[in-house]
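*Asks:* Have a look at this prediction, sequence included:
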Amino acid sequence: MGQALDPVAVAIDIGGTKLAAALVESDGSVLARRTTPTPVGDGETVWRGLAGVLDELLGLVSGRAVLGAGIASAAPMDLRDGTISPVNIPGWRDFPITARVGDLLPGLPVRLGGDALCMALAEYHHGNGQGSECLLGMVVSTGIGGGFVFGGRPHFGATGNAGHVGHFVVDPAGPLCGCGANGCSEAIASGPSMVRWALEQGWQPLGGTADGVALAAAARAGDPTAEAAFGRSGAAVAQVITVASALCEIDRVVIGGGVAQAWDLLEPAITEPLADYAGLEFIRRVDVCPATLGVDSGLIGAAALLAAERVPSVPVGI
């Protein structure tokens, strides 16, 4: 008889652009993945898109035991009843994602966490977060998200929304944020916010395409407005790190997301003001580094939810 194959976790990553699912081993290896563009429409339309991906993926299990499912989702969410209401998926408001996924995996556990928290958990186990006692994972992209891992355990908060560092107010007189407040870090430091600010200051992208890639290229070429946009974003992220470090004594911050792809520009834009903001020694000790797991980090972290201690779980399919 052949040796039994290791069990796998079904990992799901829910975003406004795409829905992804994968089979993930305990060492973080992604065995197979399937993706589809996030459908536009009502809740059931979006669900059919995800259900189709999951049905295709489950057909690839090939005799392996399945541990359960972990779900990384854009916020907000409510772990108490397993629902999500992603801002970037209008069709899902209080959508019972845990129960619906559980219907496809009867009798197996289903865990839910924020997408940035799952990134942090993945980096803690398999990336630049290894060895950290108190980790903050940040995603700096079309929005700004965050998640805490303390002593190896993900920190959820009462409803699963802890770590929402994109809505730290860093400038009360700053621009209006999508959440309704003024001056959130997301309204200043996210990719679209950087581009919008640069355009308002008169930046004219070469080739006419105004996006983060063009802004980074302009900054590398010495365009002062593009350079200032990265400086402004980095200073806002540094303020977030300072506050999080003062509150929780973070020892490491791992930063991923689209804007972090320009790490050569973002890293000095963060660390230089951070040296001024961090007055106390324990805040100055924080280590800031880039994420290493790329687009798979949400899936790897979602799978890790199944092994994490003290993870809220809504019983389903039993």
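*Replies:* The structure has been received and is ready for your questions.

*Asks:* From here on, just use CA atoms for contacts and neighbour counts.
*Replies:* Noted.

*Asks:* Give me the residues contacting the helix or strand harbouring G52.
*Replies:* Here G52 sits within helix 43-58, counting by DSSP states H and E. By CA atoms under 8 Å, 6 or more residues apart in numbering, the list of residues contacting helix 43-58 from outside reads 19-23, 32-36, 38-40, 91-93, 95.

*Asks:* Stretch 199-213 too?
*Replies:* Here stretch 199-213 makes contact (CA under 8 Å, 6+ apart) with 191-192, 194-195, 214-215, 218, 225-226, 259.

*Asks:* Buried by neighbour count, from the residues you listed: which ones?
*Replies:* Buried members of these, counted by 16 or more other CA atoms under 10 Å: 191-192, 194-195, 214-215, 218, 225-226, 259.

*Asks:* for those residues, which one is nearest F150?
*Replies:* Using CA to CA, V259 is the member of the buried ones among the contacts of stretch 199-213 that sits closest to F150, with 25.4 Å.

*Asks:* measure that closest one to V139 for me?
*Replies:* Computed as CA to CA, to the nearest Å, the V259 to V139 distance reads 9 Å.

*Asks:* which parts of the helix holding G52 are buried?
*Replies:* 43, 46-47, 49-51, 53-54, 57-58.

*Asks:* Also stretch 276-287?
*Replies:* In terms of neighbour count (16+ other CA under 10 Å), stretch 276-287 has its buried residues at 277-278, 283-284, 286.

*Asks:* Filter those residues down to the ones in helices?
*Replies:* Of the buried residues of stretch 276-287, the ones assigned to helices by DSSP state H are 277, 283-284.

*Asks:* Distance to C177 for these - can I get that in CSV?
*Replies:* Compiled in CSV, those are given as follows (distance: CA to CA, whole Å):
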residue, distance to C177
Y277, 23
I283, 27
R284, 29
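
*Asks:* what about versus this one:
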Amino acid sequence: MYAALDIGGTKIAGALVDEGGSVVHRAELPTPARESAQRMARTIDAVIDTLSTAPAWGTVRGVGIASAGPVDTAAGTVSPVNIPAWRDFPLVESVRAHPLLLTGLEPVLLGDAVAMAAAEHWLGAARDADNALCMVVSTGVGGGYVLGGRLHPGPSGNAGHIGHISVGIDGPPCACGARGCVEGYASGTAITRYAVQTGWSPGPGSQPSAAAVAASAREGDERALAAYDRSARALAAAIAGSAALLEIEVAVIGGGVAQAGETLFTPLRHHLRAFAVLDFMRDLKVRPAALARDAGLIGAAAAARQQFAEGCGAASPVVHETSA
């Protein structure tokens, strides 16, 4: 078994994942994102405590952590944009210090989108590709690369941060400080904002959201369709740019916005044909993610599994068995 943690602004999930990538035990608590760093750390400890009650806990051979970013995998620290209390927080050290974990095998830290790429390459929509881009399109936009059949997180763990490349030189300002970022066009927040600005509104009793815009688009609302078309065009430009630079074969799209299905994927494939025009790019495929809510956990487990396989830690279990 491999222990996995998936830390986001809404929830902290944990799981035990077996050699085949199946989640066999799960724990989850709300993220106290607006509270202190210590309160956050205690919540993670509580998730680990819950996992430790499973009979399989004594067979755990590695620990993987997927976290919202930015991350610094070299230092083992995280500074998630949506968790204000954590700035350069020593997450690996904090998890390593849990009393139920043995020393000898370093917990593996990944950004959440990189973890999604690891999961989709292991078991999901990119499993037949040696070179792939996997993207999370939700409140924000992130990504991770598989190159030459291996995960490519980069020196700091942030390679694939595709939401913050510019696809519009004179585009709208982004929260990161740049202009025309993919995230400013393609995220769920951006889709909703653009639709509202063009006069769209949700039905009675509904709140504006990307899902509500998608529902209107399926009913033929032209403003909602235009908002998704704009998102798809930005994503297509970014994917084509990745293909030109890295010769990726597959782009996998997950996250909440991808739940719109063909409302997103039909215009995305249309625009991609206009951007990916060089001969070596024309067979580029776009697929929806296959693993949905478990991708972060499975990806974290995949990284821990890889580390154990490469002999980077002790051969003995990394956890104490709980007493009866």
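*Replies:* Ah, there it is. Predicted model, so just to flag it, every value in this text is computed and none were measured.

*Asks:* of the contacts of stretch 199-213 of structure 1, closest to C134 of structure 1?
*Replies:* Nearest to C134 of structure 1 among the contacts of stretch 199-213 of structure 1 is V259, at 23.5 Å by CA to CA.

*Asks:* That closest one: what's it in contact with?
*Replies:* The contact partners of V259 of structure 1, by CA under 8 Å, 6+ apart, come to 140-141, 190-191, 212, 266.

*Asks:* mind redoing it with 7 Å?
*Replies:* The contact partners of V259 of structure 1, taken as CA atoms under 7 Å, 6 or more residues apart in numbering, are 140-141, 191.

*Asks:* Y194 of structure 2 now?
*Replies:* By CA under 7 Å, 6+ apart, the contact list for Y194 of structure 2 reads A227.

*Asks:* can you tell me how far the corresponding residue of structure 1 for it sits from E272 of structure 1?
*Replies:* Per TM-score structural alignment, the equivalent position to Y194 of structure 2 in structure 1 is W197. Note on W197 of structure 1: its distance to E272 of structure 1, by CA to CA, is 21 Å.

*Asks:* residue ranges of the strands in structure 2, please?
*Replies:* Secondary structure of structure 2 (DSSP state E): strands at 2-7, 11-17, 23-30, 63-67, 71-72, 77-78, 108-111, 132-137, 141-147, 150-152, 250-254, 285-288.

*Asks:* which residues touch the last one?
*Replies:* Taking contacts as CA under 7 Å, 6+ apart, the residues outside strand 285-288 of structure 2 that touch it are 125, 249-254, 258.

*Asks:* got the residue ranges for the helices in the stretch 101-250 of structure 1?
*Replies:* 115-126, 185-189, 191-200, 212-220, 224-248 (DSSP state H, counting those that start in this stretch).

*Asks:* Quick one: these as a markdown table, columns for distance to A308 of structure 1 too.
*Replies:* Shown next, in a markdown table, are the helices of the stretch 101-250 of structure 1 (distance: least, CA to CA, whole Å):
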| stretch | distance to A308 of structure 1 |
| --- | --- |
| helix 115-126 | 9 |
| helix 185-189 | 29 |
| helix 191-200 | 32 |
| helix 212-220 | 35 |
| helix 224-248 | 20 |
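
*Asks:* Those helices: which one's closest to A162 of structure 1?
*Replies:* When the helices of the stretch 101-250 of structure 1 are compared by CA to CA, helix 115-126 sits nearest A162 of structure 1, at 8.7 Å.

*Asks:* In structure 2, which residue range corresponds to the closest one?
*Replies:* On the basis of TM-score structural alignment, helix 115-126 of structure 1 is assigned to residues 112-123 in structure 2.

*Asks:* distance from that stretch to structure 1 after superposition?
*Replies:* After superposition onto structure 1, stretch 112-123 of structure 2 sits on average 0.9 Å from its aligned residues (mean CA distance after the TM-score superposition for structure 1).

*Asks:* ok, now which ones touch the counterpart of R284 of structure 1 in structure 2?
*Replies:* When structure 2 is aligned by TM-score structural alignment, the residue opposite R284 of structure 1 is R282. Counting by CA under 7 Å, 6+ apart, R282 of structure 2 touches A276.

*Asks:* A69 of structure 1 versus P315 of structure 1, what's the distance?
*Replies:* Separation of P315 of structure 1 from A69 of structure 1 (CA to CA): 12 Å.

*Asks:* ok, now V195 of structure 1?
*Replies:* V195 of structure 1 is 37 Å from A69 of structure 1, by CA to CA.

*Asks:* again, but for C177 of structure 1
*Replies:* 33 Å.

*Asks:* Which one's more surrounded, the two?
*Replies:* A69 (28 against 18; other CA atoms under 10 Å).

*Asks:* Pull the contacting residues for the equivalent of that one over in structure 2.
*Replies:* Alignment note (TM-score structural alignment): A69 of structure 1 maps to V63 of structure 2. Contacts for V63 of structure 2 (CA under 7 Å, 6+ apart) come out as 2-4, 107-108, 301, 304.
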